[in-house]
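In: sequence-free structure coming up:
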């Protein structure tokens, strides 16, 4: 089966409700390659390693969560940016990237997939933020939840909090979402899981008594690209392969 690049662009923009988001980067088709897509590679970040893997797999397109052209980024196409884009153009490979829309989607989004993977019951979001909240499938201690997260995500999760405390309610937001911790504290939730941590996060978690789990930016955001790729394979019959390239943060 083949799918026209423009048809895929239109479908993804609609399916992921791109128009509802004010993002830090353009969502959708970022680099145009060949018009017909038979083989699609999905991944978390459009790094040179992922591009090289896509070339080796003879992919027609790449779909990622972290693409290019971020706000505040230098505009000239030089150095690493030049090398990546040159490789895409030389091999006629399209690049699709969906950032906040892929965090928020209720089915294939990163937050939805993290909850599904860990068996959490989602009860809603905190206001209009990307933070989801709900309950664990069973009460855990701080230590046991850290172990569960580490084993499930295959990442050495950092836990700030008392190991013996019991945790029932939980909030989560994949990636770099540590700045939402105060909202979680205000909501009276027991614990917050995100991808990254910063120095102020440690003190805020310790002094509030809310548990904080830094579970890896990449590790918490594998679910969305993989699930979206599977969805596209089922819907359009194209060949899709998720390529996981873990990093230590």
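Out: Happy to help now that I have it. For clarity, every value in this text was computed on a predicted model and none was experimentally measured. Numbering: from 1, shown residues only.

In: switch to C-alpha atoms for all contacts and neighbour counts from now on
Out: Will do.

In: ok, and what's touching stretch 148-164?
Out: By Cα atoms under 8 Å, 6 or more residues apart in numbering, the residues outside stretch 148-164 that reach it are 117-118, 141-144, 146-147, 202, 205-206, 209-216, 219-220, 248.

In: Tell me the buried residues in it?
Out: Across stretch 148-164, burial judged by 16 or more other Cα atoms under 10 Å covers 149-150, 153, 155-161.

In: quick one: which two of these are the most distant?
Out: With Cα to Cα as the measure, no two of those lie farther apart than 153 and 161, at 19.7 Å.

In: could you list every residue that touches the residue nearest the centre of the chain?
Out: Geometric centre of the chain, nearest residue: residue 221, 2.9 Å, by Cα atoms, centre = their mean. Shown in contact with residue 221 (Cα under 8 Å, 6+ apart): 44, 65, 110, 174-175.

In: circling back to that earlier point, among the contacts of stretch 148-164, which are located in strands?
Out: 141, 211-214 (DSSP state E).

In: CSV please, covering the residues you listed and showing distance to residue 235 and neighbour count.
Out: Output for these, formatted as CSV (distance: Cα to Cα, whole Å; neighbours: other Cα atoms under 10 Å):
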residue, distance to residue 235, neighbour count
141, 41, 15
211, 40, 25
212, 38, 28
213, 36, 26
214, 34, 28
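
In: got TSV for these, with distance to residue 36 too?
Out: As requested, those are exported to TSV (distance: Cα to Cα, whole Å):
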residue	distance to residue 36
141	51
211	48
212	45
213	43
214	40
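
In: ok, those vs residue 168, which is closest?
Out: residue 141 (8.9 Å).

In: got the contact list for the nearest residue to that closest one once chain neighbours are set aside?
Out: The shortest distance from residue 141 to any non-neighbouring residue, by Cα to Cα, 6 or more residues apart in numbering, is to residue 166 (4.4 Å). Residues near residue 166 by Cα under 8 Å, 6+ apart: 139-142.

In: Residue 96 and residue 25 touch, don't they?
Out: No - between residue 96 and residue 25 there is no contact under Cα atoms under 8 Å: 11.8 Å.

In: Put this next to the first one:
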């Protein structure tokens, strides 16, 4: 396929022009005109670029690309990474908030699908969803463990504090709310700061990719459940969904490289 075909496909798919983001979405670095192989990952960095070179990829698509809209400083060590990218003539596409918000193949839509939840309404770039299957909180955690963290081991903790998290593999959670959630706020990545907004919409459970120090006590006082999937885990979902769609739509080879980040 041609580079401009992929760029137009992504811009149309994610309605990129409708988002005011922290970065430029779409083709960030122009490489070869003809694309035979695409490498997809969550974040662009030197390790992912090395994988793309080994795979002889012509293009890279990530959720976390280069941040900065009109101008950004290029210093070491990123200067070396960018020099290599340009020298190898590899295109870089970054899709940030539009990949979170897509109602069908976005990060948050995929997180809802994994637990069989029904989307009620948009919430920031995530969704307020209904626990349609009446799953218990533990069942929800177990499903995410199976989908996102199957090789993770449980943390062995004997901490006396009631504010200490529980865990299933690398997934942390607090079960201060109902055993069977009704309304759930889902916001992938660094979405912990929006928990009060989800709560105001009636959410009794919140699923995101990070947590702040003050939140355990807040959750305890307000009787809320909270699942911290980890920023990286929560945002593999949309990238993998995009990979499947590109493979179904175009005759181009796609590979996903999981350079795991436990955070």
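Out: Ah, there it is. All values derive from a computational prediction rather than experimental measurement.

In: follow-up on the earlier one: return the members of the contacts of residue 166 of the first structure classed as buried.
Out: When the contacts of residue 166 of the first structure are checked for burial by 16+ other Cα under 10 Å, the buried set is 140, 142.

In: And residue 242 of the second structure? What does it align with in the first structure?
Out: Per TM-score structural alignment, the equivalent position to residue 242 of the second structure in the first structure is residue 228.

In: hang on, the earlier thing: cross the buried residues of stretch 148-164 of the first structure against strands and list the overlap.
Out: 158-160.

In: between the residues you listed, which is nearest residue 8 of the first structure?
Out: Of these, the one sitting nearest to residue 8 of the first structure (Cα to Cα) turns out to be residue 158, at 38.5 Å.

In: thinking again about what came up before, from the contacts of residue 221 of the first structure, which single one is nearest residue 34 of the first structure?
Out: residue 65 (20.8 Å).

In: and the gap between the residue lying farthest from the centre of the first structure and residue 153 of the first structure?
Out: Centroid-distance maximum for the first structure: residue 164 at 30.0 Å, with Cα atoms, centre = their mean. Applying Cα to Cα, to the nearest Å, the value for residue 164 of the first structure to residue 153 of the first structure is 22 Å.

In: can you check residue 118 of the first structure too?
Out: For residue 118 of the first structure, the distance to residue 153 of the first structure equals 9 Å [Cα to Cα].

In: now do residue 35 of the first structure
Out: 36 Å.

In: what secondary structure does residue 41 of the second structure sit in?
Out: Three-state call for residue 41 of the second structure (DSSP: H, G, I helix; E, B strand; the rest coil): strand.

In: Just give me the match in the first structure for it.
Out: In the first structure, residue 41 of the second structure lands on residue 43 (TM-score structural alignment).

In: give me the number of residues near its match?
Out: 28 (other Cα atoms under 10 Å).

In: ditto for residue 87 of the first structure
Out: For residue 87 of the first structure, the number of neighbouring residues by other Cα under 10 Å comes to 15.

In: Please name the nearest non-neighbouring residue to it.
Out: In space, residue 87 of the first structure is closest to residue 51, 7.4 Å off (Cα to Cα, 6+ apart).

In: Over to the one you found. Which of the three states is it?
Out: Residue 51 of the first structure - assigned by three-state DSSP - is helix.

In: Please report the distance of it from residue 44 of the first structure.
Out: Distance from residue 51 of the first structure to residue 44 of the first structure, by Cα to Cα: 12 Å.

In: ok, and what's touching stretch 171-187 of the first structure?
Out: By Cα under 8 Å, 6+ apart, the surrounding residues in contact with stretch 171-187 of the first structure are 103, 110-111, 126, 130-134, 189, 191-198, 201, 204-205, 208, 210, 216-218, 220-221.

In: Taking the residues you listed, please make a PyMOL selection of just the buried ones.
Out: Of those, the buried ones can be selected in PyMOL as follows, counting by 16+ other Cα under 10 Å:
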select buried, resi 103+110+111+130+131+132+133+134+189+191+192+193+194+195+196+197+201+204+205+210+216+217+218+220+221
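
In: where do the strands sit along the stretch 51-200 of the second structure?
Out: 59-64, 91-94, 118-123, 126-130, 166-168, 171-175, 183-186 (DSSP state E, counting those that start in this stretch).

In: Can you add distance to residue 8 of the second structure and give those back as JSON lines?
Out: Shown next, in JSON lines, are the strands of the stretch 51-200 of the second structure (distance: least, Cα to Cα, whole Å):
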{"stretch": "strand 59-64", "distance to residue 8 of the second structure": "14"}
{"stretch": "strand 91-94", "distance to residue 8 of the second structure": "11"}
{"stretch": "strand 118-123", "distance to residue 8 of the second structure": "25"}
{"stretch": "strand 126-130", "distance to residue 8 of the second structure": "24"}
{"stretch": "strand 166-168", "distance to residue 8 of the second structure": "40"}
{"stretch": "strand 171-175", "distance to residue 8 of the second structure": "36"}
{"stretch": "strand 183-186", "distance to residue 8 of the second structure": "29"}
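
In: Residue 27 of the second structure: which of those is closest?
Out: Nearest of these (Cα to Cα): strand 91-94, 4.5 Å.

In: Who are the packing partners of the closest one?
Out: Packing partners of strand 91-94 of the second structure (3 or more Cα pairs under 8 Å, 6 or more residues apart in numbering; DSSP states H and E): strand 26-29, strand 59-64.

In: so where is the longest one in the first structure?
Out: So the one you mean is strand 59-64 of the second structure. Residue span in the first structure matched to strand 59-64 of the second structure, by TM-score structural alignment: 61-66.

In: just stretch 195-209 of the second structure next, same as before
Out: Counting by TM-score structural alignment, stretch 195-209 of the second structure corresponds to residues 181-195.

In: to the chain's geometric centre, what's the distance from the matching stretch?
Out: Distance of stretch 181-195 of the first structure from its chain centroid, counting by Cα atoms, centre = their mean, to the nearest Å, is 19 Å.

In: Need the counterpart of residue 89 of the second structure in the first structure.
Out: Under TM-score structural alignment, residue 89 of the second structure pairs with residue 92 in the first structure.

In: what residues are up against the closest residue in space to that match that isn't next to it in sequence?
Out: Of all residues not flanking residue 92 of the first structure in the chain, residue 33 sits nearest, at 4.3 Å (Cα to Cα, 6+ apart). By Cα under 8 Å, 6+ apart, the contact set of residue 33 of the first structure is 60-61, 88-89, 91-95.

In: Repeat the analysis, applying 10 Å as the threshold.
Out: Residue 33 of the first structure is in contact with 5, 60-62, 88-95, counting by Cα atoms under 10 Å, 6 or more residues apart in numbering.
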